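# Build me a model:
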Amino acid sequence: MKRVVSALAVAAVLFVQPASAQSILRDAETEALFAEMSNPLIKAAGLSTRDVRVVLINDESINAFVAGGQTVYVHSGTLQNADTANEVQGVIAHEIGHITGGHVPLGDRMFKGATGISLLTMVLGLAAIAAGGGAAGAGIMAAGQQAAMGSYLAFSRQQEASTDAAGAKFLNAAGISGRGYISFFAKLQQLEYRYGITRKMSFMLDHPVSSERIANLNDTLKSAPSWGKPSDPGLEERFRRVKAKLAGYVNKPDRTLQAYPETDKSIYARYARAYAWHKAGYPDKANAEADALVAARPNDPYFLEVKGQILLESGRPREALAPLRVAAEGSRNNPLISTTLGHALIATEDRTNYPEAVRVLRTAVGRDDQNPFAWYQLGTVYELSGDTARAALATAERASMTGDARTAVASARYAMANIPANSADWVRAQDIAMTSADAAADKKKR
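Sure, this is the predicted structure:
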C-alpha cells in the first residue's frame, strides 16, 4: 500500500476538497477488489470499465464523491465503517449514478447560480450599509446568503434522490443484492440520530435524511430477484483482507493492535499487524507476521508483496527481491508491485540489477503512467546507468503529471536534444514540451 499524493455529508453542505489535494492511496490488492466490486455496476450503467475508476482517499470520514470525469473517490473511512463488500458496492452504485446523471457539471452550474445570488445581495447589503442602514444591510446580506444556500441545498437533495434510485437500478440490473445499500444507509441514519438530525431539519441538508432514502428504496430493492441473493463469499473474504490491511496502514499502531490483538491468529489480524508493527518501527515483528501470511498461502502475490515491502523499507533490499519477483509474476506484473520490485533492484546499489530495473519499471509505466513514484524510480535508474537523456524524459513525465510545467518543459527539451530524433522517446518528449509550455503560458496569464 502506497501513499502516492501526499464529515459525514448529512449535517451540512459538503464542499469536497479536490482529490489531488488529498492523500490518494494506491494498492494493488485494493484496486483489484474495487474493480471486481464495481465492474458489474459499471456495465449495468452502460459505461465502459476501461473509463471508470474507483480511487481510495486517505480520510477517516464516511464519504464518497465524484469530482468530474468518471472517477469515483471513496474515503478510507467508508471502508472501515462498512461491514461487507456489498455495502461498499451500494456506495459505488450511488456514485456511478452521479456520473450517468451528469451531476458534477450540473452541480457546478447550480452552484454558480447560487453564488450569483449571494454576490448580488452582498452588493445590495453593502449599499444599504453605506447609506447608513447598518442593521438593514446586514439583514439583507444574511437573507440573501440563506436564500442562496437554500436554493443549492434543495437542488442537491433532488439530485441525491434521483441518484439513490439510479444506484438501486444498477444493483438490480447487475444481479447484486441491495441489502448492503439499505444497511449502509441505516448506518448513516444512526449517525444522524447521534447528531440530533431529524426530518424537520431536512431543509438544512444537502442529502435527504436517511430514513426517507431507505423508505424510497425499499420497494425497488426488495422486489428484485437479487434481494435474497447472498454476496459472493470470495469477494467478502477479499474485502475483509483489504479492510484489515487498510486499518494497519492508516491507523495508529496502538489502535490497530487493540482491534487485532496478538492472540488473534487469523489472516486478517496478521495482515493488519504486519503493517502496524512495520509502521511502529518493529521490523522483526512485522516480518514475522508477513512470514506467517506467506506460510499460510505461499503463492499469494499480495502477501509476498507485503513481505518484500517490509524487507525493502527495513534496509534489506537484496532479501526483498525474491518475494517481490514472485509477487510481480503472480500478479501478472501488476504495475504497482512491479514498481516496488524496481525500487528494490535500485536500492541494492548493484549495477548488475539496473537493466532488470529498467525493464521492470518501463513495463510498469507502460501499463500505468499515472504513478509519479514509478517515473521517479525509472529516472533514477536511467541516471545511475548513465542515460541522462531518458532520465530527463522520466523527470519530464513526472513533472508534467504533478503540474510542474517549468520542470517538465526544461527536462523534455533536454531529452529531445540528446535522444535520436523521431524515435518514440523523442516524440514523447516533444509532446510533453509542447503541452507543458502551453500550460505554463496559461498559468502565467492567470
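
# going forward, measure contacts and count neighbours with C-alpha atoms only.
OK.

# Would you check that Lys243 makes contact with Gln80?
Yes: using CA atoms under 8 Å, Lys243 is in contact with Gln80, at 6.2 Å.

# Between the two, tell me which one has more neighbours.
Lys243 (24 against 18; other CA atoms under 10 Å).

# and that one, what does it touch?
By CA atoms under 8 Å, 6 or more residues apart in numbering, Lys243 lies in contact with Leu79, Gln80.

# give me that answer again for 6 Å
With contacts defined as CA atoms under 6 Å, 6 or more residues apart in numbering, Lys243 has no neighbours.

# Would you do the same for the sequence below? I want to compare the two.
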Amino acid sequence: MRILRQAVAALMLWALFVVPAKAAGLIRDADVEYALTQLAAPVLRAAGVPSNLRVLVIDDPSLNAFVADNQHIFLNSGLIMKLGSAEALQYVIAHEAAHISNGHLARRAGNARAARTAAGLGMVLAAAAAASGAPSVATGIAAGSQSAALRQFLAHTRAEESSADATALRSLLRAGIDPRAALEVHDIFRGQEALSATRQDPYMRSHPLTRDRMRAAQGFVAGNAGQTRRDPGAAYWFDRAQGKLSAFLRAPSWTLRRANSSLSPDIALMREAVAHHRSSNLKKSLAAIDRALAMRPKDALYLELKGQILLESRQFGPAVQVYAAAAKMAPNEALILGGLGRAQLAAGDPGAALAVLERARARDFRDPRILRDLAVAYAKTGQTGMASLVTAERYALQGRLEDARLHATRAEAQLPRGSGPWRRAEDVLSATRHLR
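Here you go, the predicted structure:
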C-alpha cells in the first residue's frame, strides 16, 4: 500500500510539474525525446547527475528552460528551435543539470519533505507556472501555499547562476564539448535586460543574465581553447530534433522551403513527409518517408512516423502493420507501443490494443494519450471498473482533481475490494483528498 501511494504521489507531483500556465502541454514524440537523450547523455555523465534524468519538451514558443525536480529538465520548443547548434543545446542542459548537482533545488524548496504535502505541491506548481512565463497565474496558484517557500524556490541568486554557469562549463569540457556554446546561448539573450519585464522572455526572469556572467564565460573559453572537437553524431540528432519540431509547429510551406538545408538527406525527407502530411497529401508524404527509410531501414523512429501518417490518414490496417514493425525494432519504447495500441483500437481490435497499451503504461505512466486509449480499450472489452480507474489516473496526471476523484470513486465501487486495481483507486482518492 505504501509503495502504491508513493507511486500515486509521484504521479500527482508530475502532473503539477507539467500543467503549463498556458495549457500548452508537453510535446511527447519518440523521435524528439530520443534525440534529446542522445544530446544529454554525455553532459549528464560529466555533470554527475542520474543518467535516467529525462529531458522533455513543453509546447511553448518562448525561450525558456527550467528544472522543477531532480529527475526532469524541461525545455520550451521555442528555445530548441532558436538555438543554432547542438553544443548550445547541450550547454542549456548542462546549466539546468548544474542546478541539480549543485543542490540549488533543495535550497530553494527549503525542505524536500514539503514537496510531499499539499502546500509543497502547490508551491511546485506555482514555480512551474512562473517558469513558464505566467507570474500572475503563479500568484493565484500560490494562494494558500507556503509563500515563503515559494519565494525561496523561485529565487535565482547571482551566486547560484554563477555557480551553475561554472559547473556547466566544466561539464562541457569534461564531455569534450566546445564551451564556446555558452557564449552562443548568452548572446541570444543579450539585450533582454533592457526590456520591460512584460516583454522579456521567461528565461530572463528565471535566469538573470549579467555582464559578469558573460565575462566569466569568455574568460573560461579563452583559457580552454582548442581542447574539444565537434561531434557529428550530436549535430545530427540536434538537426533531427529541431527539424521534427519545426515541421510540426511551423507552416508546411515554411518547412518545404527550408527542408533541403537539413544536415542530412534523411532529415530533409522526414521534414518533407511531415509537411505533406499536414497538407493532407498522403501520396507525397508516404513517398518522402519511404525514401528516408530506404536510407535508414532499421530506424524505428522513422517507421513510427510512417505509422502516425497512416493512422491520421485513416489507413488503419497499414498503420497497425507499420507500428508493429517499429515496436519489434524498439520493444521498450513506450510512445511507439502507445501508437501501436492506438492503431489497433482504430482498426477494431481492442483486445490486442489492451495488451500493448498496458505494456506502454508500464514503461511510461506519464502520457495522458496512453491512459486515454487504455481506458477506451478496457471499456470496449467490458471492463468498466478498470476503464474508470485509468481515467481517474489520467485526470490526476492532468491536474483535474475533481474529475479524478469522481472516476476513482466509480472504480472503487466496481473493482474487487482489496485487489491491486482497487488499491490504485484508493490511492487516487487519498491523494485528491489531500490536494483539495
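
# Assumed Phe65 of the first structure was part of a strand.
Yes: counting by DSSP: H, G, I helix; E, B strand; the rest coil, Phe65 of the first structure is found in a strand.

# Find the nearest non-adjacent residue to it, please.
Tyr73 (5.3 Å; CA to CA, 6 or more residues apart in numbering).

# does the one you found count as helix, strand or coil?
Tyr73 of the first structure - assigned by three-state DSSP - is strand.

# can you check Gly315 of the first structure too?
Relying on three-state DSSP, one would call Gly315 of the first structure coil.

# now it: how far from Tyr249 of the first structure?
According to CA to CA, to the nearest Å, Gly315 of the first structure and Tyr249 of the first structure sit 19 Å apart.

# Could you do Ala93 of the first structure as well?
Ala93 of the first structure is 26 Å from Tyr249 of the first structure, by CA to CA.

# quick one, which of those two is more surrounded?
Neighbour count, other CA under 10 Å: between Ala93 of the first structure and Tyr249, Ala93 has more, with 31 against 23.

# which residues sit in contact with the more buried one?
Applying CA under 6 Å, 6+ apart, the residues near Ala93 of the first structure are Gly167.

# In the second structure, mark out all the strands, start to finish.
26-27, 54-58, 65-67, 72-76 (DSSP state E).

# wait, which of the ones you listed is closest to Arg213 of the second structure?
strand 65-67 (17.6 Å; CA to CA).

# mean per-residue distance, that closest one to the first structure?
Here the mean offset of strand 65-67 of the second structure against the first structure after fitting is 2.1 Å, by mean CA distance after the TM-score superposition for the first structure.

# in the longest helix seen in the first structure, what's buried?
The longest helix of the first structure (DSSP state H) is helix 134-173. Buried residues in helix 134-173 of the first structure, counting neighbours by 16 or more other CA atoms under 10 Å, are found at 137-138, 140-145, 147-157, 159-161, 163-173.

# closest one to Leu397 of the second structure among the strands of the second structure?
The nearest among the strands of the second structure, by CA to CA, is strand 26-27 at 12.0 Å.

# Tell me the residues of the first structure aligned with that closest one.
Mapped onto the first structure using TM-score structural alignment, strand 26-27 of the second structure spans residues 24-25.

# Give me the distance between that stretch and the centre of its chain.
Using CA atoms, centre = their mean, to the nearest Å, the distance from the centre of stretch 24-25 of the first structure to the centre of the chain it belongs to is 5 Å.

# Repeat that for stretch 150-164 of the first structure.
Distance, centroid of stretch 150-164 of the first structure to centroid of chain: 24 Å (CA atoms, centre = their mean).

# contact partners of that stretch?
Counting by CA under 6 Å, 6+ apart, His94, Gly97, His98, Asp206, His207, Pro208 sit against stretch 150-164 of the first structure.

# Stretch 230-241 of the second structure too?
So stretch 230-241 of the second structure is contacted by Val32, Ala35, Leu39, Ala86, Ile267 (CA under 6 Å, 6+ apart).

# Ala217 of the second structure: which of those residues is nearest?
So of the contacts of stretch 230-241 of the second structure, ranked by how close each gets to Ala217 of the second structure (CA to CA), first place is Ala86, at 18.0 Å.

# Just give me the neighbour total for that closest one.
With other CA under 10 Å as criterion, Ala86 of the second structure counts 24.

# right, and Phe66 of the second structure touches Asn76 too?
No: counting by CA atoms under 6 Å, Phe66 of the second structure stays clear of Asn76, with 8.9 Å between them.

# coming back round to it: now distance to Leu11 of the second structure and mean neighbour count too, for the strands of the second structure, in JSON lines please.
As requested, these are exported to JSON lines (distance: least, CA to CA, whole Å; neighbours: other CA atoms under 10 Å):
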{"stretch": "strand 26-27", "distance to Leu11 of the second structure": "15", "mean neighbour count": "18"}
{"stretch": "strand 54-58", "distance to Leu11 of the second structure": "15", "mean neighbour count": "21"}
{"stretch": "strand 65-67", "distance to Leu11 of the second structure": "17", "mean neighbour count": "24"}
{"stretch": "strand 72-76", "distance to Leu11 of the second structure": "14", "mean neighbour count": "22"}
